[in-house]
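Trainee: Provided below are the primary sequence and the corresponding predicted coordinates.
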Amino acid sequence: MGEKVEELEYQSGFGNHFSSEAIAGALPHGQNSPLVCPYGLYAEQISGTSFTSPRKLNQRSWLYRIKPSVTHEPFKPRVPAHEKLVSEFDGSNSRTNPTQLRWRPVDIPDSPTDFVDGLFTICGAGSSFLRHGFAIHMYAANKGMEDCALCNADGDFLLVPQSGRLWIETECGRLLVSPGEIAVIPQGFRFSIGLPDGKSRGYVAEVFGTHFQLPDLGPIGANGLAAARDFLAPTAWFEDGLRPSYTIIQKFGGELFTAKQDFSPFNVVAWHGNYVPYKYGLQKFCPYNTVLIDHGDPSINTVLTAPTDKPGVALLDFVIFPPRWLVAEHTFRPPYYHRNCMSEFMGLIYGSYEAKVGGFVPGGASLHNCMTPHGPDTTTYEATIARANEMVPSKITDTMAFMFESSLIPRVCNWALESPVLDHDYYQCWIGLKSHFSRLGIDDEVTDDGVHKQGKAL
């Protein structure tokens, strides 16, 4: 059975300094940590950047809560351990692989499985301890988290539900996230996920040592792509009273630890700051595209980026391929064949992807690693070429594909390479590509032994 959900109010904007109070007058005025806060609340700050980060990059929020988050028993390793969650990609749990890889959708388990137990890592690079890298996970769950909350000390989570809504309780308030929307839970926030539809499946990107932000627009100018106003932050909401036993699950270095406490962590009555969970509806994205000839780079579809210190090079970009018009003339409109210094992990939320006709389905995934060639399958290529003389404006509809793109080379987890949903025949989608090379107009010579010699153009 699904869980009942209620209408929620949100605050609009990306990177704004928000303030919200569930009880009027709960926010202190004049200073952040007065000797006695209104209503006897505790003041607590959560910092997403170093204290001395430049002002324009500094992220932190003040929370005013009934009891502080420090009030819990010592952390202990979670039993049983989660053996398919990784934040250290050192080769002991994962392997390099340049082959084009594709996975079919995983089945949602029959046995009771919440978001934490249904989360598993596909690939990643770097180290959460070294504060540089990323991990890509998927999840499949059939029940909400009960009397427990997850806190990711390793990095930000970007959640992309593909099937089934997510009811996310956070310390700043609640988010209802449907397929076609995304949510970001910044590093360190405690959150719990319920499943209003009873089951859910989707994708998760995690970044270490940095945070997601809106990409610079460059020559595009002031408008386009994802607008700051369309990102929604929660409003303050809190739970009061004691709980017989509440569990905090801490993700730390890819391992899970648990601590017991006697109250809900969602006891924040008021808060203010610019370090908050948020959500975004992908249908609000304003795509840009070529309007005469040739094919735009996928970077023009970037929703969020987690940058590195090198300008223009991303630790991880979140890129979407939404419904849009195709109008380029004398142009091969599907994605062209290419090799890329970036590594590309793709998923499909709904519909079909324009470059893959059959094998890439909603809930599935593919990985084309650094400099591994890829592009449209044989069927797509042949169908496109056959319509070369009928090139008219056309619209891609009813689709939402996405890509996690990184400058790092991910290792693939052992279980992902050994998974029963790994498509071992993926390479076959290109094997049928044939030569269309024509020597018409060339003065050729064929020797007696059948060897072709190219002559001069007539």
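Mentor: Cool, got the structure.
Trainee: From here on, just use CA atoms for contacts and neighbour counts.
Mentor: Will do.
Trainee: quick one: the helices in the chain?
Mentor: Counting by DSSP state H, one finds helices in the chain at the ranges 378-386, 414-417, 428-431.
Trainee: Quick check: P161 touching A205?
Mentor: No. The pair P161 / A205 is not scored as a contact, 11.5 Å apart, by Cα atoms under 8 Å.
Trainee: So for the two, which residue has more residues nearby?
Mentor: Per other Cα atoms under 10 Å, whichever of P161 and A205 has more neighbours is P161, with 25 against 22.
Trainee: any idea how far L348 is from the more buried one?
Mentor: 10 Å (Cα to Cα, to the nearest Å).
Trainee: what does A222 give?
Mentor: Separation of A222 from L348 (Cα to Cα) stands at 29 Å.
Trainee: Then D425?
Mentor: Remark: distance between D425 and L348 (Cα to Cα) = 19 Å.
Trainee: between these two, who's got more neighbours?
Mentor: Shown here are D425 and L348; by other Cα under 10 Å, L348 has more neighbours (26 against 10).
Trainee: which residues sit in contact with the more buried one?
Mentor: Shown in contact with L348 (Cα atoms under 8 Å, 6 or more residues apart in numbering): Q162, F360, V361, P362, G363, G364, A365, M400, A401, F402.
Trainee: export those residues to TSV and tack on neighbour count and distance to P98?
Mentor: Converted to TSV, the contacts of L348 look like this (neighbours: other Cα atoms under 10 Å; distance: Cα to Cα, whole Å):
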residue	neighbour count	distance to P98
Q162	25	27
F360	22	19
V361	20	22
P362	21	24
G363	22	22
G364	22	19
A365	23	16
M400	23	26
A401	21	22
F402	23	21
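Trainee: next, the one to line up against it:
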Amino acid sequence: MHLVTDFAVKEKYSYHEGFGNHFRSEAVPGAVPIPNNHAQRPPLGLRTEKMSGTSLVGPRSHNLYTYMYRIESSHEHHEFTQWNHHLEYANPPPAKNLTPNAVSWPTVPWPEKGDWISQRLVGSNGDPQQKTGLSIWFFNIHKDMDPQTVFSSLDGEALIVPQFGSLDITTELGKMLVRHNEIAVIPRGIRYRVTLPDGKPCRGYICELYQGHFRLPELGIIGTTGLANSYDFQIPKASFEGRVEKGLNSDQIAVANETSEWNIVSRLNTKLWRCSQPTSPFNVVGWQGTLYPYKYDLARVDTIANIRYGHADPSVFVVLTAPSFGKAPGTAVIDFACVGPRWQVAEGTYPLPWFHRNTMQEFVLGIIDDQRLDTPLNDPKADFSPFAAFLNGTMVTHGPDEKHYQAMKASDTTKPVMVQNEGLTFGLFEFECPLYLTDWAFESAKQNSKRQFSGQFIETK
């Protein structure tokens, strides 16, 4: 078991490291003014633009903002207009279906293999305009975004989880390579562009958080380290499309590369809008602050488990959480958990997840951690494999099938064994409120799914 994923697609970018830190990042030395964030004449002829992700007077420890020093302000753009609202991905019907059944998606019907913008809404709760709840989307992309086109969500913060494949993401604040067995988070409003390394397809999941921001769970009596350690998160470094030249007074100035107009596609209340602007949005020469994209290798999770007897609750697998403010302490809009390869020993204890009913909803993802390009878990003929997802709603009983229940009862629990080393990591979106499904997601789901924890991973149709 590797403590760091040996990715098939090798890293090509460098990063800052540390979740929640304040960073100063410069593509050109001296691009960020010190100490005045609002310098009258910023270095290199740049313009100051601040992005605030939280209330301006919130607690300092949770106040998220970033100052960007860019060649041209994003203020310079044409009018936004509705974009492609005759297509489902640009104007999805509202999610309105609830079911008391456990449901699964062995695969996902995908009408057209598009780019990053052609995501499909699975379900939602809350309201992005009230900044409550979340939405879940699938993506299955087979081509780069159109040239000089970027995307942003005005609805929420995006947690991106590839099932298989890689994403090359250029954001206003820098570049990230995100591969299967990694996750990435992009804050609300950040503009970015997604391409495919070597043109190879990528599929996966997005949880768009409408309320607040993802953060690390508190460790309590665990102490200073464990679960997802803050020092393992990676943050892109400043990068811009342009160059530095001598100005009229022999001062150095940053100049953008000459391009034609750029298209800005933004999601608002799940619907897409578009505008154009005359310059590249990737003209940020330096930035400093606490609001930024980041990524994380799921192999680095420092798993906590019982070593004598019993089962810890699945909360010990939580990587990121988003507290539900105004609710009982410990309540989350969403917890993102990762259940991957680990050693297990607990005497006289049933090894598999037990039969369980839970006030939280559980949306389970299959993440292929096997990095072999020919892994049998990836069926190139299927839209999703070995399965897409399954959902257990409020108080829906879930657990093993009878065959595996009996096999685990007969197993020797006194010896350490490696579990979940078959190349598949389970990701979990655990959320507080029921998930309303869109019509296509409800109609394509297999109802009353019973074999979620079998060695076959999920039932097939």
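Mentor: Done, it's in. If you're wondering where the values come from, they're calculated on a predicted model, not measured in any experiment.
Trainee: that older thread, the helices of structure 1: which one's closest to E171 of structure 1?
Mentor: helix 414-417 (33.2 Å; Cα to Cα).
Trainee: so the closest one corresponds to what in structure 2?
Mentor: Helix 414-417 of structure 1 corresponds to residues 439-442 in structure 2, going by TM-score structural alignment.
Trainee: what's the spacing between that stretch and its chain's center?
Mentor: Its chain's average C-alpha position is 22 Å from that of stretch 439-442 of structure 2, according to Cα atoms, centre = their mean, to the nearest Å.
Trainee: what's the burial count for L173 of structure 2?
Mentor: When neighbours are counted by other Cα under 10 Å, L173 of structure 2 registers 31.
Trainee: Contact partners for it?
Mentor: Counting by Cα under 8 Å, 6+ apart, L173 of structure 2 makes contact with P236, K237, A238, S239, F282, V284, G286, W287, Y292, P293.
Trainee: Looking at these, state which has the most neighbours.
Mentor: V284 (32 neighbours).
Trainee: Return the residues in contact with it.
Mentor: M68, Y69, R70, I71, E172, L173, A238, S239, F240.
Trainee: And it? What does it align with in structure 1?
Mentor: When structure 1 is aligned by TM-score structural alignment, the residue opposite V284 of structure 2 is V268.
Trainee: Nearest residue to that match in space, please, no chain neighbours.
Mentor: R65 (4.1 Å; Cα to Cα, 6 or more residues apart in numbering).
Trainee: Now do the nearest residue to E432 of structure 2 once chain neighbours are set aside against L435 of structure 2, distance only.
Mentor: Spatial nearest neighbour of E432 of structure 2, excluding adjacent residues (Cα to Cα, 6+ apart): M360 at 4.9 Å. For M360 of structure 2, the distance to L435 of structure 2 equals 10 Å [Cα to Cα].
Trainee: H86 of structure 2 too?
Mentor: For H86 of structure 2, the distance to L435 of structure 2 - Cα to Cα - is 25 Å.
Trainee: likewise Y309 of structure 2?
Mentor: The gap separating Y309 of structure 2 from L435 of structure 2 is 34 Å, by Cα to Cα.
Trainee: neighbour count winner among the two?
Mentor: Neighbours were counted for Y309 of structure 2 and for L435 using other Cα under 10 Å; L435 has more, 28 against 15.
Trainee: who touches that one in this structure?
Mentor: L435 of structure 2 makes contact with L98, G123, S124, N125, Q361, G393 under the criterion Cα under 8 Å, 6+ apart.
Trainee: what about the closest residue to the third one other than its chain neighbours, neighbour count?
Mentor: Excluding its sequence neighbours, the residue lying closest to S124 of structure 2 (Cα to Cα, 6+ apart) is S135, at 4.0 Å. Here the neighbour count serves as a burial measure; for S135 of structure 2 (other Cα under 10 Å) it reads 25.
Trainee: list the helices and strands the lengthiest strand in structure 2 packs on?
Mentor: Looking across structure 2 with DSSP state E, the single longest strand is strand 132-141. Under the contact definition 3 or more Cα pairs under 8 Å, 6 or more residues apart in numbering; DSSP states H and E, strand 132-141 of structure 2 sits against strand 120-127, strand 202-209.
Trainee: Would you check the span in structure 1 matched by it?
Mentor: Counting by TM-score structural alignment, strand 132-141 of structure 2 pairs with residues 132-141 of structure 1.
Trainee: Superpose on structure 2 and give me the mean offset of the matching stretch.
Mentor: Following the fit onto structure 2, the mean deviation recorded for stretch 132-141 of structure 1 is 0.7 Å by mean Cα distance after the TM-score superposition for structure 1.
Trainee: How about residues contacting that stretch?
Mentor: 86-87, 106-109, 112-115, 117-128, 199-210, 315-316, 408.
Trainee: Now with 7 Å, please.
Mentor: Stretch 132-141 of structure 1 is contacted by residues 87, 108-109, 113-115, 118-127, 199-209, 315 when judged by Cα atoms under 7 Å, 6 or more residues apart in numbering.
Trainee: ranges for the strands of the stretch 301-450 of structure 2?
Mentor: For the stretch 301-450 of structure 2, the strands defined by DSSP state E, counting those that start in this stretch occupy 318-323, 332-339, 342-344, 361-368, 389-392, 417-419, 424-431, 436-437, 446-447.
Trainee: tell me, how many neighbours does the equivalent of T107 of structure 2 over in structure 1 end up with?
Mentor: Using TM-score structural alignment, the partner of T107 of structure 2 in structure 1 is P105. Residues contacting P105 of structure 1 under the criterion other Cα under 10 Å number 20.
Trainee: Now for V184 of structure 1: which residues touch it?
Mentor: Counting by Cα under 7 Å, 6+ apart, V184 of structure 1 has contacts D156, F157, L158, L159, P277, Y278, K279.
Trainee: try C341 of structure 1
Mentor: Neighbouring residues of C341 of structure 1 by Cα under 7 Å, 6+ apart: C370, M371, S407.
Trainee: how far away is it from P322 of structure 1?
Mentor: For C341 of structure 1, the distance to P322 of structure 1 (Cα to Cα) stands at 24 Å.
Trainee: and if you look at T372 of structure 1?
Mentor: Taking Cα to Cα, one finds T372 of structure 1 at 24 Å from P322 of structure 1.
Trainee: what's the answer for G218 of structure 1, then?
Mentor: Distance of G218 of structure 1 to P322 of structure 1, given as Cα to Cα: 21 Å.
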